[in-house]
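Colleague: here is the input, now give the coordinates:
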Amino acid sequence: MKFELHAKDPGTKARAGTLQLDHGPVETPIFMPVGTVGTVKGVHQRELVQDINPDIILGNTYHLYLRPQTDILEKAGGLHKFMNWDSNILTDSGGYQVYSLSANRKIKEEGVKFKSHIDGSYHVFTPENVMEIQRKIGADIIMAFDECTPYPCDYQYAKRSMHMTHRWLDRCMAHLEKTPLSYDYNQTFFPIVQGSTYKDLRRQSAEYIASVGAHGNAIGGLSVGEPAEEMYAMTEVVTEILPEDKPRYLMGVGTPINILENIALGIDMFDCVMPTRNGRNGMLFTAHGTINIKNKKWEDDFSPIDEMGITWVDTAYSKAYVRHLFSVNEMLGRQIATIHNLGFYLWLVREARKHILAGDFATWKNMMVKQMDKRL
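Modeller: Alright, predicted model coming up:
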């Protein structure tokens, strides 16, 4: 992987760059649609390419390991071929799913024993086998195995967890060196900064992660219930330490406003289920605020979903029609909302990039944050 910075915004820490990966370039800042189980939920790959065209999407190691299982993916030639996706993929390591399975897992130094949410069977993730699983899945960017701490989190627990994440990182890197590539393209490895919402722990973790010299770095353990101000404070601490010449990925974030504020703090990469999940529940994101399309106020509103026309669905369908689809529980309503939201998220980061390159990102960002912070 190569990462080239093209511009820095003079009024913030925002950056515009390009990651060169074997499945094509990724222009940053970038939002990665979440394709947990080998699909961006509710969106056909053709629509994903033609209407949204992300440079990279995300898959989930935990879910893909359980279904369809690693051996099936390996027989298919990797996740790219299995799902007919020619662009880039990033897989997270399962650390967040371990966090979310708090009632059904046991964390030890060796790794994590957990119970499948599907059939109750027991499995073990270690730094070593998670690297092997991600080799076989075949993502372009693979993540270190870490523990994602909850919020709020006791200081001593956060400290112990952070140090264990660092030890797990060392084991991940040692095992990767002994584990050959499964396919005919390279994989890039990102370690993950932890430390909960404690500035001293975040500094320690960022310094440790920076010291290993990976091609890119991630920040985990945020967007888990903490106030947005704490998220921004932790991000600022970490981006002051992580190397400028490497891409920075803030995991699991977030709202459109969260994304713009974190771009301003020097983050390059984002992922979140919000545009797809909220879309399926009738929440549409726009440049002028959010719309609950299920509200009665849209019943006879025949204006387009979004007059900006970012994707074809925005001007093809009226608010009244999409509200009708939701009211009769028609799947098409959820599909239209999902395509719109993903299109909006990708439009937002691409507009951010344009304004960083133009040198007026700070002014544009402040205007957009004010506009988007409304319920329509």
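
Colleague: from here on, contacts and neighbour counts on C-alpha atoms
Modeller: OK.

Colleague: please report how far the residue positioned nearest the centre of the chain lies from Gly77.
Modeller: In the chain, the residue lying closest to the centroid (C-alpha atoms, centre = their mean) is Asp271, at 1.7 Å. Asp271 sits 25 Å away from Gly77, going by C-alpha to C-alpha, to the nearest Å.

Colleague: any idea which helix or strand comes after whatever helix or strand Lys75 lives in?
Modeller: Using DSSP states H and E, Lys75 maps to helix 70-76. Scanning forward in sequence from helix 70-76 by DSSP H and E, the next helix or strand is helix 79-83.

Colleague: give the other helices and strands that the following helix or strand past that next one contacts.
Modeller: Where DSSP H and E defines the elements, the next helix or strand beyond helix 79-83 is strand 88-92. With contacts defined as 3 or more C-alpha pairs under 8 Å, 6 or more residues apart in numbering; DSSP states H and E, strand 88-92 has these neighbours: strand 56-60, strand 141-143.

Colleague: please give me the structure for this one as well, since I'd like to look at both together:
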Amino acid sequence: MNGTWMFEFKIEAHSGLARASTLSLPHGVVETPVFMPVGTQGTVRALSPNDLKAAGASLVLANTYHLHVRPGEQVIAKLGGLHRFMAWDRPLLTDSGGFQVFSLEGFRRVSDDGVEFQSHVDGSRRTLTPERATEIQWTLGSDIAMAFDHVVPGGADEPTARDAMERTLRWLERCVKRHEELRRTEERRRGRRRNGGEDTSPPPTPYHPSSSNPPPHHQTLWPILQGGAHLELRLEGLRRMLELGSWTGLAVGGLSVGEPKPVMYGML
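Modeller: Down below sits the predicted model:
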């Protein structure tokens, strides 16, 4: 597995509607269903990497928005990537930052281009677009990158939820395009090095060959489904999402944002 860096999902057993599966990622195998500890800023509070392993954690989440704001993805890349920065050699998933931007109500402005927001750290004005969110996650070098999405409150009416769902799908196409561009650029760069040619183009990320991490182009991109508490919207969004590509995984987003629990369970 460490030499091939493949992505594979395999169902191991069924029991009614429940199933036990394995998800093979560049940094290891994850047994699902899985509890994924949240290391928002590159660390899980009160637990060391060894503590996490002892507790059985196989996949940890880190957040694009927070790591971009502080210390910055370039700082992390210069230190060898997010895995080395965290001293974590198992799989990592990076959230796109969509939910965190949603939580900055009053400090952000959403448009089709992306989201303009005010940093909660230093007050600076920043812009996060689908392309930028993809680039940041690529630079971090996570196993799973999430597409940038538009999150709305759980009680959003149908027109508001539809607007977010449509925008999320448009943003998804842009994320896919940028992710593919980064992957192809990295492959060309590495191909020139293998063939002994001089590489005069700057790499898309400060990837360090001495790092034990897999190269960052061995990263999979997952879409996020939106649609609020409106089942028909979610089904429509899912159908259109599946028409856009063959995904190694996808996420159900926009839940646990204020809607009643029965509604959340109904959407799932």
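
Colleague: pretty sure the residue nearest to the centre of the first structure contacts Phe31?
Modeller: Yes: using C-alpha atoms under 8 Å, Asp271 of the first structure is in contact with Phe31, at 5.6 Å.

Colleague: follow-up on the earlier one: got the helices and strands packed on strand 88-92 of the first structure as TSV, with distance to Pro227 of the first structure columns?
Modeller: As requested, these are exported to TSV (distance: least, C-alpha to C-alpha, whole Å):
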stretch	distance to Pro227 of the first structure
strand 56-60	25
strand 141-143	26
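
Colleague: what does Val30 of the second structure correspond to in the first structure?
Modeller: Under the alignment (TM-score structural alignment), Val30 of the second structure pairs with Val26 in the first structure.

Colleague: no no, Leu231 of the second structure
Modeller: Per TM-score structural alignment, Leu231 of the second structure is aligned with Lys199.

Colleague: okay, now its match: neighbour count?
Modeller: By other C-alpha atoms under 10 Å, 17 other residues sit near Lys199 of the first structure.

Colleague: ignoring the adjacent residues along the chain, who's closest to the counterpart of Leu79 of the second structure in the first structure?
Modeller: Using TM-score structural alignment, the equivalent of Leu79 of the second structure in the first structure is Ala76. Computed as C-alpha to C-alpha, 6 or more residues apart in numbering, the closest residue to Ala76 of the first structure that is not its neighbour in sequence is Phe82, at 5.5 Å.

Colleague: I figured that neighbour hits Leu73, correct?
Modeller: Yes: between Phe82 of the first structure and Leu73 there is a contact under C-alpha under 8 Å: 6.6 Å.

Colleague: more neighbours: which of the two?
Modeller: Leu73 (22 against 15).

Colleague: all helices for the stretch 1-150 of the first structure, in order.
Modeller: For the stretch 1-150 of the first structure, applying DSSP state H, counting those that start in this stretch gives helices covering 45-47, 61-64, 70-76, 79-83, 95-100, 127-137.

Colleague: and the third one, how far from the chain's centre?
Modeller: Taking the mean of its C-alpha atoms, helix 70-76 of the first structure sits 24 Å from the chain's own mean (C-alpha atoms, centre = their mean, to the nearest Å).

Colleague: that helix vs the second structure, average distance?
Modeller: Compared with the second structure after fitting, helix 70-76 of the first structure deviates on average by 0.7 Å (mean C-alpha distance after the TM-score superposition for the first structure).

Colleague: swap in the longest one?
Modeller: Taking mean C-alpha distance after the TM-score superposition for the first structure, the mean distance separating helix 127-137 of the first structure from the aligned residues in the second structure is 0.5 Å.
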